[in-house]
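[1] test case, fold it:
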Amino acid sequence: MIVKNTVFENILDSNGLFQKHFHSTYTIGITHDGFFKSFASNKSSVSYKYSTRIINPHEIHHGNSKSWKYTNFYPSISLLEDIYEQIFFERKIPLFAEHIIEDEILYKLLWNLFNSVYIKSATMNIEINLIETLSYIVKNYTSDRKRNDNFPVEKKIIVRTLEYIHDCIEFTISLDNLVENINLSKYHFIRVFKEYVGLTPHQYIIMSRVNRAKELIIKGESLSIASLNTGFTDQSHFIKNFRKIYGYSPKQLQKKENFFLL
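    Predicted coordinates:
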């Protein structure tokens, strides 16, 4: 199925700050009520009722919500690549410059998609709604495209560091570990890392651990196992960081409250 392992979330009331974070997938959603002030790509924008929100993979973003009622889903890079290839006959990753989009047609397309998922409509109907929605987004809002790379940065030294972090996420990672064999001082490493990634190494490691833990919880792991297997020695520390990023607790995700996985 084309949306297999795609997470859909429906949040009824979000209030408070979301700290800087990223997702390895796209984030596409609509606001039903309230508002969300979002910061991404060095600019701020506000999502009000009936607006659409799109975040590119690995794009650093944060924000503030008030009585925010929204529905999101997290399509993979490969899924958007497939859609792009079917439209333009070349395989590229579509990127979107507009973070908040006011488009009534797009809002209705997304609403129909989300509704078909949550009422557990026929598989074919969900797939048709998904293809129509993503095709509309790709054709009307793609601002750039790039070849598929594993990481959002090109410098070999940063790519190797990110690979190391993801390979060793369940272990304690020190700054000494990160600068070993890269011929950079800690000062220059931190500067280069932050310049290309948009986060400090410590922030990136925390975000990566939370994202990996979320994947494990979705697959059925307990909170304690998910946090332990992603390098959190203190479960309360994991819960605190999870809430800062997603605006809800991992227990809500575990109980499948307002969530759906296809």
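[2] alpha carbons only for contacts and neighbour counts from here, please
    OK.
[3] okay, and the most centrally placed residue in the chain sits in which element?
    The centre of the chain sits closest to H23, judged by CA atoms, centre = their mean, with a distance of 2.6 Å. In the assignment (DSSP states H and E), H23 maps to no helix and no strand.
[4] ok, now which ones touch it?
    P57, H58, E59, N211 (CA atoms under 8 Å, 6 or more residues apart in numbering).
[5] can you put those residues in TSV and add neighbour count?
    Compiled in TSV, the contacts of H23 are given as follows (neighbours: other CA atoms under 10 Å):
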residue	neighbour count
P57	20
H58	17
E59	20
N211	19
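[6] tell me the one among the residues you listed nearest to S78.
    Nearest to S78 among the contacts of H23 is P57, at 11.1 Å by CA to CA.
[7] helix, strand, or coil at that closest one?
    The local conformation at P57, judged by DSSP: H, G, I helix; E, B strand; the rest coil, is coil.
[8] before we move on, back to that, against H99, how distant is the residue nearest to the centre of the chain?
    Using CA to CA, to the nearest Å, one gets 15 Å for the distance from H23 to H99.
[9] for V159, same thing?
    Taken as CA to CA, the span from V159 to H99 is 26 Å.
[10] neighbour count for the two, which is higher?
    Between V159 and H99, counted using other CA atoms under 10 Å, H99 has the larger neighbour count: 20 against 17.
[11] show me what contacts that one?
    H99 touches A40, S45, R53, I54, I55, counting by CA under 8 Å, 6+ apart.
[12] what helix or strand is N15 on?
    Applying DSSP H and E, one finds N15 within strand 7-21.
[13] buried set for that strand?
    V7, F8, E9, N10, I11, S14, N15, L17, F18, Q19, K20, H21 (16 or more other CA atoms under 10 Å).
[14] count the residues that sit near L216.
    19.
[15] tell me which element the spatially closest residue to it that is not a sequence neighbour falls in.
    Using CA to CA, 6 or more residues apart in numbering and skipping the chain neighbours, the partner closest in space to L216 is A226 (5.8 Å). With secondary structure defined by DSSP H and E, A226 is part of helix 223-228.
[16] name the helices or strands packed onto the next helix or strand after that helix?
    Downstream of helix 223-228, the next assigned helix or strand under DSSP H and E is helix 235-246. When contacts are defined as 3 or more CA pairs under 8 Å, 6 or more residues apart in numbering; DSSP states H and E, helix 235-246 sits against strand 7-21, helix 201-218, helix 223-228, helix 250-254.
[17] now the second one, please; I'll put the structures next to each other:
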Amino acid sequence: MSKKNTDWIRHAPGSARLERIEAYFSGNAYAMHRHDTYAIGSTLAGVQSFAYRGSKCNSLPGGTIVLHPDEAHDGQAGTGDGFHYRMIYVEPALIQQILGGQALPFIKHGISSDPRLFAATLPLLQAMDKPMDALEEQDALFDLAHAMHNCSDKLAGAAASKLHFDYQAAERAREYIHSAITDNITLDELADHSGRDRWSLSRDFRLLFGTSPYRYLTMRRLDLVKSLLMQGYTLVNAALAAGFSDQSHMSKHFSKAFGLTPLRWLNMHGKASRPG
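    I've put the predicted structure just below:
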């Protein structure tokens, strides 16, 4: 690939469970950011470099990238040829539903050479131009969750397994957040709806879903912002409709979560910028 290629992102259609993308970047891709999903994928061409957990990682074709929820990372081309990749973003709640409320799988170095994990990601990274059948996607997610569990760093998993947590209470709190994402939710409200005291709930939520309740709420608001922007909403109206106090507040969180400003994100999707 050439540097003359324009940076682009394409989203696979048709899934309410996870986001699947294919993208190309010629140089700097993302500033340091963190999102509350797993980012799992493969580099198709070039060298995909990123800072992660204090180290510089270089992903090449044939390996599997597995970034843990809420871990800061960036992204850039490791050579002058740019990099081409495919990625899926999977909510920890989906992994929890499959594994039954265990500690989240953790891949220590962000890149795995384990063939089990590579094989499990392939069905989800194929045919990005069309939606997957519902059962096909569910089967693939089942295989992926178990591959991640089997390839997980055992020391981290053993330490987490010693903690006592209430998965059902945390799930009730998560569901309540989805029902009230534009409201000013408090931890006391979440505790009331979950049936667990607020500090135990806060700890359990982090362990089971990889992020804090407030971060989870913010990310769901940002998901709504992205959907509204793709529908043609202005930045101001999308921010207010999603529960942010103003456009500036939304834009700050957007950049921290995705490593791109809302305007650059729109431009890379071929959408006209509508700031107000």
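[18] so what number do they get for TM-score?
    Overlay of the two chains. TM-score (TM-score structural alignment, normalised by the length of the first structure): 0.60; 199 aligned residues with a CA RMSD of 3.9 Å.
[19] which among the helices and strands packed on helix 235-246 of the first structure is found nearest to Y118 of the first structure?
    strand 7-21 (8.7 Å).
[20] all helices of the stretch 1-150 of the second structure, in order?
    92-99, 115-125, 134-151 (DSSP state H, counting those that start in this stretch).
[21] would you reformat those helices as CSV and include distance to G232 of the second structure and mean neighbour count?
    CSV is the format used below for those (distance: least, CA to CA, whole Å; neighbours: other CA atoms under 10 Å):
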stretch, distance to G232 of the second structure, mean neighbour count
helix 92-99, 29, 18
helix 115-125, 28, 19
helix 134-151, 28, 17
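[22] could you dump those helices to JSON lines with distance to P105 of the second structure?
    Output for those, formatted as JSON lines (distance: least, CA to CA, whole Å):
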{"stretch": "helix 92-99", "distance to P105 of the second structure": "9"}
{"stretch": "helix 115-125", "distance to P105 of the second structure": "12"}
{"stretch": "helix 134-151", "distance to P105 of the second structure": "5"}
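[23] to Y176 of the second structure, which of the ones you listed lies closest?
    In terms of CA to CA, the element of the helices of the stretch 1-150 of the second structure nearest to Y176 of the second structure is helix 92-99, at 13.6 Å.
[24] show me how far that closest one is from its chain's centre.
    Relative to the centre of its chain, helix 92-99 of the second structure is centred 14 Å away, using CA atoms, centre = their mean, to the nearest Å.
[25] go on, stretch 134-153 of the second structure?
    Worked out by CA atoms, centre = their mean, stretch 134-153 of the second structure lies 16 Å from the chain centre.
[26] now swap in stretch 236-247 of the second structure and tell me
    21 Å.
[27] over to stretch 229-244 of the second structure?
    The answer for stretch 229-244 of the second structure is 20 Å, by CA atoms, centre = their mean.
[28] same thing with stretch 94-111 of the second structure?
    13 Å.
[29] that one: end-to-end distance?
    21 Å.
[30] please apply the same query to stretch 220-232 of the first structure.
    18 Å.
[31] likewise stretch 225-242 of the first structure?
    Termini of stretch 225-242 of the first structure sit 15 Å apart (CA to CA).
[32] next one: stretch 50-70 of the second structure
    Start-to-end, stretch 50-70 of the second structure (CA to CA) is 15 Å.
[33] for stretch 193-212 of the first structure, same thing?
    End-to-end for stretch 193-212 of the first structure, by CA to CA: 21 Å.
[34] looking at the contacts of H99 of the first structure, which are in strands?
    A40, S45, R53, I54, I55 (DSSP state E).
[35] wait, isn't the second one in contact with E102?
    So that's S45 of the first structure. No - with contacts counted by CA atoms under 8 Å, S45 of the first structure stays clear of E102, the gap being 11.6 Å.
[36] ok, back up a step: so for A158 of the second structure, which of the helices of the stretch 1-150 of the second structure sits nearest?
    Between those, helix 134-151 lies closest to A158 of the second structure; by CA to CA that is 11.8 Å.
[37] on average, how far is the closest one from the matching bit in the first structure?
    Overlaying the first structure shows helix 134-151 of the second structure at a mean distance of 1.6 Å from the equivalent residues (mean CA distance after the TM-score superposition for the first structure).
[38] pull up the aligned stretch in the first structure for that helix.
    Mapped onto the first structure using TM-score structural alignment, helix 134-151 of the second structure spans residues 123-140.
[39] hmm, back to that, which among the buried residues of strand 7-21 of the first structure gets closest to Y74 of the first structure?
    Distances from Y74 of the first structure to the buried residues of strand 7-21 of the first structure, taken by CA to CA, are shortest for V7, at 5.7 Å.
[40] quick one: map the closest one onto the second structure.
    For V7 of the first structure, the residue aligned by TM-score structural alignment is E19.
[41] from the ones in strands among the contacts of H99 of the first structure, which is closest to Y70 of the first structure?
    For these, the nearest to Y70 of the first structure is R53 (9.9 Å; CA to CA).
[42] surely that closest one meets F35?
    No - using CA under 8 Å, R53 of the first structure makes no contact with F35, being 11.5 Å away.
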